[in-house]
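Participant: Sequence and predicted structure below; questions after.
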Amino acid sequence: MPTRRYDDSPGLGSLYARTVKATLRRADYEPNEDGLTLELPRSAVNQDHLSTYRDVTGYAAGPALPVTYPHVLAFPLHLDLMSDPSFPYKPMGIVHLSNTITQHQPIPLHAEPSIRVHGTAERPHPKGTVFDVISEVFVDHELVWTDLTTLLSRSSGDPNAHADLLTDPVLGPNAWWDLRGNLGRRYAAASGDRNPIHLFKLTAQAFGFPRQIAHGMWAKAAALASLERAGELPDAFTVRVDFRKPLLLPSRVQFGHQRSGKTLDFALYDEAHELTHLVGQLQG
């Protein structure tokens, strides 16, 4: 498996240009057989950028990085992986199904973590083909954080394939959130994820949405920030979320959570509690 190492995080501008080119490549394109691993031996945290991220997601200031923030640090490597000629799918149009983060220990605020990203083998899904992008974060050569991002490339699919889903919990609202129409643009500025479906009504309509939708990883971050404020985040835990119905902006949503022993279930619903946007489960 080839490895590409960087002295600095790859620039998002050139990566987005390469992503568009990769999406437009010819239908008979055949990728390289070997998977690619990307490594960033040192990733410095910009404190102003971190402050912006905290502001848009709701995390309070503290001595450690928010548990979802390393996903932002790894995002340029994700984009690099999915726009590389060895990547077997067209990157634009891929659907983010779920995300699982394991924090082995909090990452100190001024740490300079190293990051490693690679993909997994594909597997069948009722709506196409599923694969994972795995991110690993190390501090002083110790693995402290992992992220498994599960993605779907749509095709005819296998109706007999197993779709791995969390059980939807039955939860009442613990909080109501009023989300503004510019939330997607604010999170894009904080995360680097400038997918047009999140930015403006017109750019979202070009991809079949009635108006812009919230980023899935914003919803996960906001949920965990709310749980952190409630004192529900231990130092070490695993948390998985599944993304259900798109969250249109602006909107008003319900957030609910309930703990049973070491398991905490949470979910994000629409104002009428008729649509489920996100379901999550935390173990720890």
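Facilitator: Now that the structure is in, tell me what you want to look at.
Participant: can we go C-alpha only for contacts and neighbour counts from here?
Facilitator: Fine.
Participant: which stretches of the chain form strands?
Facilitator: 3-5, 37-40, 95-103, 114-119, 123-125, 128-139, 142-154, 175-179, 237-243, 251-260, 263-270, 276-283 (DSSP state E).
Participant: who's in contact with the last one?
Facilitator: Residues outside strand 276-283 that contact it (Cα atoms under 8 Å, 6 or more residues apart in numbering): 166, 168-169, 219-220, 237-247, 262-270.
Participant: Please state the offset of it from the chain centre?
Facilitator: Strand 276-283 has its C-alpha centroid displaced from the chain centroid by 13 Å (Cα atoms, centre = their mean, to the nearest Å).
Participant: S156 contacts H125, doesn't it?
Facilitator: No. Taking contacts as Cα atoms under 8 Å, S156 lies outside contact range of H125: 9.3 Å.
Participant: And the two? Which one has more around it.
Facilitator: H125 (22 against 10; other Cα atoms under 10 Å).
Participant: another structure for you, compare them:
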Amino acid sequence: MYRIVTVSGEANRVMPLQIKLKSRPAILPLYLRALTARKQGRLAGEGGRILASVSLNNQAVDPISLRAYREVCGFADGSQLPATYPFVLAMPLQLRLLVSEAFPFPVLGVVHLRNRIRQYRGLQESERLDIRCDLCAPVAVKRGYEFELVTSIRVAGELVWESTSTLMSRVKHQDTQTLRTPAATQRGGGKSDVADTVSQDWQVAADTGRRYARISGDRNPIHLCAPTAKLFGFPRAIAHGMWSKARCLAALEEGVFAGKLPTQFEVEVAFIKPIFLPARVSFESSTDTDGTVFQVYSGEGKRVHLTGKLVALREV
């Protein structure tokens, strides 16, 4: 299913694990490994350095899965892929890295803090995609360790899409002298005073987590139903963070951008508080010369779930 490539380099330095897949990995065995793997809890090398990489080339898009993704996230039909859809294609590769010997901590309990996507051109549904994911070494922060998963998509050698996910493992650490200050997150404060804001109310169904899980393969128990979520300390199932981001992007595409997003753009979000299912939440966006900022909140702005910003990139 995969092969490990030995990498030469500097003496006395641990080289990144490189995995080349020949086919898309099955999700269930990876989750079983996530549940049963014993992790040593020790770091190798400096924070931020690439620990492992996995690649899978010449991948076609399944039109049935894509159609289901559009439906659950609110995207309209079109010839281009939604900008968040490559994340779904890469999810098994990311999980493969997290269950590998290169990642030192348990997978369960890892929290998705932030995600940034850069799209350099629109991806066509008919294109064949080369996917690569890199796992970067964790760095100590106040509440545990933060690390990044960096995903890139190429078509015929051309870099067309990139994503950086910042995640955190709540593992205690000894060295309090080298703690890194977590990156600041853009927090909303309820309804904006900007005159040109656009607002929507969303009814998020109780089965949203299960529907998104069937498409994405992310069957983390906290997203499926109340009984499985309670096993991990949540009163009810919570929506996937990347579903929330995709739903925001679909709303921006339909409303602010009148059905067509910029050709090249960057969209970054911070996941602040979970959305418990079912839920009634509000989406709000405002646009100025610096870009479009948006947020998802509930309770008349008392509980902010997500904040984000979309900016057009200069044409290359």
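Facilitator: That came through fine. If you're wondering where the values come from, they're calculated on a predicted model, not measured in any experiment.
Participant: Got a TM-score for the pair?
Facilitator: The TM-score (TM-score structural alignment, normalised by the length of the first structure) is 0.94; 281 aligned residues with a Cα RMSD of 1.8 Å.
Participant: still on that earlier bit, quick one: buried ones out of the contacts of strand 276-283 of the first structure?
Facilitator: For the contacts of strand 276-283 of the first structure, a burial check counting by 16 or more other Cα atoms under 10 Å picks out 219-220, 237-244, 246-247, 264-270.
Participant: which residues sit against stretch 153-168 of the second structure?
Facilitator: 86-87, 110-123, 127-132, 144-152.
Participant: again, but for stretch 236-255 of the second structure
Facilitator: Outside stretch 236-255 of the second structure, the residues touching it (Cα under 8 Å, 6+ apart) are 73-76, 84, 112, 198, 208-209, 212, 222-230, 259-261, 269, 271, 274-277, 283, 285, 294, 306.
Participant: The residues you listed in helices, which ones?
Facilitator: C73, T208, G209, Y212, A226, P227, T228, A229, K230 (DSSP state H).
Participant: can you tell me which residue in the first structure aligns to G78 of the second structure?
Facilitator: Under the alignment defined by TM-score structural alignment, G78 of the second structure corresponds to G62 in the first structure.
Participant: now do C248 of the second structure
Facilitator: By TM-score structural alignment, C248 of the second structure lines up with A223.
Participant: Next, the contact list for the residue nearest to E127 of the second structure when sequence neighbours are not counted, please.
Facilitator: Counting by Cα to Cα, 6 or more residues apart in numbering, E127 of the second structure lies nearest to A60, which is 6.8 Å off, once chain neighbours are set aside. By Cα under 8 Å, 6+ apart, the contact set of A60 of the second structure is S126, E127, R128, L129.
Participant: Would you check how far apart the second one and K20 of the second structure are?
Facilitator: Applying Cα to Cα, to the nearest Å, the value for E127 of the second structure to K20 of the second structure is 20 Å.
Participant: Ok, the third one next?
Facilitator: Computed with Cα to Cα, the distance linking R128 of the second structure and K20 of the second structure is 17 Å.
Participant: before we move on, what about the last one?
Facilitator: When Cα to Cα is applied, the distance between L129 of the second structure and K20 of the second structure equals 15 Å.
Participant: Between the two, which is the more surrounded one?
Facilitator: Taking neighbours as other Cα under 10 Å, L129 of the second structure and K20 compare with L129 leading, 25 against 16.
Participant: Leaving out the residues flanking it, which one is nearest to the corresponding residue of the first structure for the more buried one?
Facilitator: Under the alignment (TM-score structural alignment), L129 of the second structure maps onto P113 of the first structure. Spatial nearest neighbour of P113 of the first structure, excluding adjacent residues (Cα to Cα, 6+ apart): V139 at 4.9 Å.
Participant: Run a quick neighbour tally on the one you found.
Facilitator: 17.
Participant: which position in the second structure aligns with it?
Facilitator: V139 of the first structure maps onto V155 in the second structure, by TM-score structural alignment.
Participant: Quick check: its match vs R114 of the second structure, distance?
Facilitator: Taking Cα to Cα, one finds V155 of the second structure at 26 Å from R114 of the second structure.
Participant: just S23 of the second structure next, same as before
Facilitator: Taking Cα to Cα, one finds S23 of the second structure at 28 Å from R114 of the second structure.
Participant: Comparing these two, which residue is more hemmed in?
Facilitator: Shown here are S23 of the second structure and R114; by other Cα under 10 Å, R114 has more neighbours (23 against 13).
Participant: how about the more buried one, what's its match in the first structure?
Facilitator: Checking TM-score structural alignment: R114 of the second structure goes with S98.
Participant: which residues touch its match?
Facilitator: Listed by Cα under 8 Å, 6+ apart, the contact set of S98 of the first structure reads T149, T150, L151, R240, V241, D242, F243.
Participant: hmm, back to that, what does the residue nearest to E127 of the second structure correspond to in the first structure?
Facilitator: Matched to the first structure by TM-score structural alignment, A60 of the second structure sits across from A44.
Participant: Burial check on the counterpart of M168 of the second structure in the first structure, number of neighbours?
Facilitator: Matched across to the first structure, M168 of the second structure falls on L152, judged by TM-score structural alignment. Each residue near L152 of the first structure was counted by other Cα under 10 Å, and the total is 22.
Participant: Check the first structure and tell me which residue is nearest its centre.
Facilitator: Nearest to the geometric centre of the first structure sits M217, at 4.1 Å (Cα atoms, centre = their mean).
Participant: just to revisit the earlier point, for the nearest residue to the match of R114 of the second structure once chain neighbours are set aside, what are its contacts?
Facilitator: Setting aside the residues directly before and after it, S98 of the first structure is nearest to D242 in space (Cα to Cα, 6+ apart), at 4.3 Å. Taking Cα under 8 Å, 6+ apart, we find D242 of the first structure in contact with L97, S98, N99, L165, L166, L278, V279, G280.
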